[in-house]
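1. Sequence first, then the predicted structure:
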Amino acid sequence: MSKQTIGLDSQLYNYLLSVSLREPEVLQKLRYETANHPRGNMQISPEQGQFMRLLIQLLGAKKTLEVGVFTGYSSLSVALTLPADGKVVACDVSEEYTAIAGKYWHLAGVADKIDLRIAPAIETLDHLLATGQAGTFDFAFIDADKENYDGYYERCLQLIRPGGLIAIDNVLWSGDVANPQIQDESTQAIRGINQKLRDDERVNLSLIPIGDGLTLALKRG
């Protein structure tokens, strides 16, 4: 037993992976390629990808949202777990980064499950709402520009069904959220959404110290 979450040094983290990680080869190849990318630190960790796959299974999800694709590790993780008729609506603004994602989506045979929308995510989410898709999604993953997290959250909350789940990434922000001396716009935005979620009675809440911090918000009925 422990009265608080333990920290993970490199030795313990590597042990964690050695006894629990079941990473499909295509995901491993994508992770290795992204590790050499100039912005490779934006990729989620493999144990977080596996955790998200488990969440998709537990939800019985078929229709999901992703806000922020980058090179596609999280969307590929989800798509591999969805049933044959499942769908990921994936929002990003970068054709360059998502070109890498598309290569691996095709390699994994799941490209037909992923509907990539290249546009500001707020516009895509508003379009989904305007076309009558509120309450039709099972799961949403938010991992994009932090300044718009609140706007993404509010729209995703409308788009997912009661009992659906929103997962919000980077909520611990490398520890900067706990340092009052750090007051840049992104850090303040994350602090703001964290405080808002704590008091939001529309959802049930848990913040998981996996990766860079992952908040799970379950929409109440």
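-> Arrived safely, thanks for sending.
2. all contacts plus neighbour counts: C-alpha atoms, from now on.
-> Fine.
3. how close does the residue nearest to A84 when sequence neighbours are not counted sit to L76?
-> Nearest non-adjacent residue to A84, counting by Cα to Cα, 6 or more residues apart in numbering: K113, 7.7 Å away. Counting by Cα to Cα, to the nearest Å, the gap from K113 to L76 is 10 Å.
4. Look at these two and report which has more neighbours.
-> L76 (28 against 23; other Cα atoms under 10 Å).
5. show me what contacts the more buried one?
-> By Cα atoms under 8 Å, 6 or more residues apart in numbering, L76 lies in contact with 27, 101, 104-105, 110.
6. Who wins on neighbours among these?
-> Neighbour max across these (other Cα under 10 Å) = W105, 25 neighbours.
7. Hmm, it is touching A111, no?
-> Yes - at 4.8 Å, W105 counts as touching A111 under the criterion of Cα atoms under 8 Å.
8. Second structure for comparison follows:
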Amino acid sequence: MNRLIARSIFLSTKYVKPVPSYAFKHRYATFDVNDKVGNPNGRLRVEESHYCDNISSPFKEPYGNILKALNKETEKKFDNPHMMVCPVQAKFLYQLVGILKPKNVLEIGGFTGYSAIAMGAALSPDSKLLSLELEPKHIAVANRFIEEANLQDKVSVKEGPAGDSITEIANESPKKQFDLIFLDADKGGYIDYYEMILSHNLLSDHGVIVADNVLFYGEVHKVVDGYDGYDGVSHASKNVKRTAKKVDNFNQHVFKDSRVEVVVLPAFDGLSFIRLLSTLNLMSSVDVYNNANEALKTLSNLWQAMLQLISAVSDASASSLTVEPDLVKHQKSRKEYEELKTSLNATIAWLEKNKLTDLDKNKESKELSISLQQHAELQEESSVVSDKLKKMLNQSYALQFQMEMLFTSSQDISLN
């Protein structure tokens, strides 16, 4: 949750007075609202959270008791304990890690480590979880309880702004990828974090991004243009409404992104599950540039092959003594030419597809534009040479016919 707006959901614009943060229990986390404030018509169904928690399998020890102790200390030390996920959501994250069996997990927005410990408890022996957190005071609590849970070899916390930390991870380990990324930081930064994840290729091919609070107290759908199911009465503060708009911007951004597919679930405070459609669309400008050069090499090889064929046909035309072997050579070369042409067409098709993708997503590099221009010019020249080759080959076929007639005539003369 956004720390700056954490309390504002509890305020009514009309008749409810501010409530001190200590009056709220962490048990419901983002459900921690009542019917009067921010929960019209029981939108968040608080009592069902009680029920679901009670009938969900408890954490194995020592994790269950450690999480309870962390819960109490966070409530005691900080005025925003509701920034932790609720117990049943922690159990859900634990189950998700158990199902996906990720090798590397990234948490963006760790707070005091409640969700990190919940996920860490399900990690396999060789798996790692990295949690990003801004506040040193939160990290101190998180590290102490991580050690108490004996998870220090699997779970670590990195201090600093999330954006800077993501960049550092990408720079220090360019090939590092995460199979599960839990996004639960400041809502206004969701789009930036999301784009950094994809641009740095931090999400593995079969990885999942789980974004929390994407319905934000049930206010997000009310800020969507054209929404007509709302009666106009809201007890949420202006700050919450502004944040709800930012969350909707993120939801729309992901929904319109052709690189991924997403499903948004009305569970907890709203969860988005995001996965890549294809790693092909994540190729960087450098990758496409390199493939452009490969295409140019293929074109160059084709051009050289055609020039050799033209030279061979010319030589054959000048010498009747070697014309038959040369024509056999021409036929073989022509087959090689057709194979090269097929390969070239496939390369060009791939290049054009990726060129469009990269231009749309990354505004293409200058080097790639130059290479593509060279590719177009070379393709045009090769087409001209190809036409000349066809004419020469036709001439060689005519020459072959004439030579066959000549040989036949010579044989007839010899017999006579």
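-> All right, it came through fine. Since we're looking at a predicted model, the values are computed, not measured.
9. quick one: TM-score?
-> Once superposed, chain against chain, the TM-score is 0.88 (TM-score structural alignment, normalised by the length of the first structure); 216 aligned residues with a Cα RMSD of 2.1 Å.
10. circling back: among the contacts of L76 of the first structure, which are in strands?
-> In this view, the contacts of L76 of the first structure have no member that belongs to strands under DSSP state E.
11. Format these as TSV; extra columns: distance to E154 of the first structure.
-> Converted to TSV, those look like this (distance: Cα to Cα, whole Å):
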residue	distance to E154 of the first structure
L27	30
A101	26
Y104	30
W105	28
V110	29
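12. now the strands: where do they sit in the first structure?
-> 63-67, 87-92, 114-118, 137-142, 160-169, 203-208, 214-219.
13. Once aligned, what mean separation remains between the third one and the second structure?
-> In the superposition with the second structure, the aligned residues lie an average of 1.7 Å away from strand 114-118 of the first structure, counting by mean Cα distance after the TM-score superposition for the first structure.
14. do the same with the longest one
-> When the second structure is overlaid, strand 160-169 of the first structure sits 0.7 Å from its aligned residues on average, using mean Cα distance after the TM-score superposition for the first structure.
15. which part of the second structure lines up with that strand?
-> Residues 203-212 of the second structure are matched to strand 160-169 of the first structure when aligned by TM-score structural alignment.
16. Show me which residues of the matching stretch are buried.
-> Buried positions in stretch 203-212 of the second structure, judged by neighbour count with 16 or more other Cα atoms under 10 Å: 203-204, 207-212.
17. likewise stretch 134-148 of the first structure?
-> Residues of stretch 134-148 of the first structure classed as buried: 134-144, 146-147 (neighbour count, 16+ other Cα under 10 Å).
18. Please work out which residues outside that stretch touch it.
-> Under Cα under 8 Å, 6+ apart, the answer for stretch 134-148 of the first structure is 56, 59, 61-69, 128, 149, 152-153, 156, 158-170, 185-187, 189-190.
19. Next, the distance between the ends of it.
-> Span of stretch 134-148 of the first structure from end to end, Cα to Cα: 20 Å.
20. Please apply the same query to stretch 58-75 of the first structure.
-> Length of stretch 58-75 of the first structure, first residue to last, Cα to Cα: 17 Å.
21. Check the offset of stretch 239-257 of the second structure from the chain's centre.
-> With Cα atoms, centre = their mean, to the nearest Å as the basis, stretch 239-257 of the second structure stands 18 Å off its chain's centre.
22. can you check stretch 31-51 of the first structure too?
-> 12 Å.
23. Touching it from outside, list them.
-> Counting by Cα under 8 Å, 6+ apart, 17, 21-23, 70-71, 73-74, 77, 210-211 sit against stretch 31-51 of the first structure.
24. So among these, which ones count as buried?
-> 70-71, 73-74, 77, 210-211.
25. And these, which is closest to S10 of the first structure?
-> Relative to S10 of the first structure, the closest of these is G211; by Cα to Cα it sits at 13.2 Å.
26. Identify the residues contacting the closest one.
-> Taking Cα under 8 Å, 6+ apart, one finds 44-45, 47-48, 170 in contact with G211 of the first structure.
27. tell me the two of those residues that are most distant?
-> Farthest apart among the contacts of G211 of the first structure by Cα to Cα are E47 and N170. That separation is 14.5 Å.
28. ok, the two, which is more surrounded?
-> Legend: neighbour count by other Cα under 10 Å for E47 of the first structure and N170, higher for N170 (21 against 17).
29. What about the buried ones among the contacts of stretch 31-51 of the first structure, which are in helices?
-> Residues of those located in helices (DSSP state H): 73-74, 77.
30. Can you tell me which of the residues you listed is closest to N179 of the first structure?
-> For these, with N179 of the first structure as the reference and Cα to Cα as the criterion, the closest is S74, at 28.4 Å.
31. Could you find the counterpart of the closest one in the second structure?
-> So S74 of the first structure corresponds to S115, using TM-score structural alignment.
32. How many residues are close by the spatially closest residue to its match that is not a sequence neighbour?
-> Leaving aside its chain neighbours, S115 of the second structure sits nearest to A90 (5.8 Å; criterion: Cα to Cα, 6+ apart). For A90 of the second structure, the tally of surrounding residues (other Cα under 10 Å) stands at 21.
33. any idea what N179 of the first structure aligns with in the second structure?
-> By TM-score structural alignment, N179 of the first structure lines up with K222.
34. Would you check how far apart that match and K187 of the second structure are?
-> For K222 of the second structure relative to K187 of the second structure (Cα to Cα), the value is 17 Å.
35. if we can go back for a sec, and which of the buried ones among the contacts of stretch 31-51 of the first structure is nearest L197 of the first structure?
-> Using Cα to Cα, I210 comes nearest to L197 of the first structure of these, at 17.8 Å.
36. Looking at the alignment, what corresponds to the closest one in the second structure?
-> So, by TM-score structural alignment, I210 of the first structure is matched to A267.
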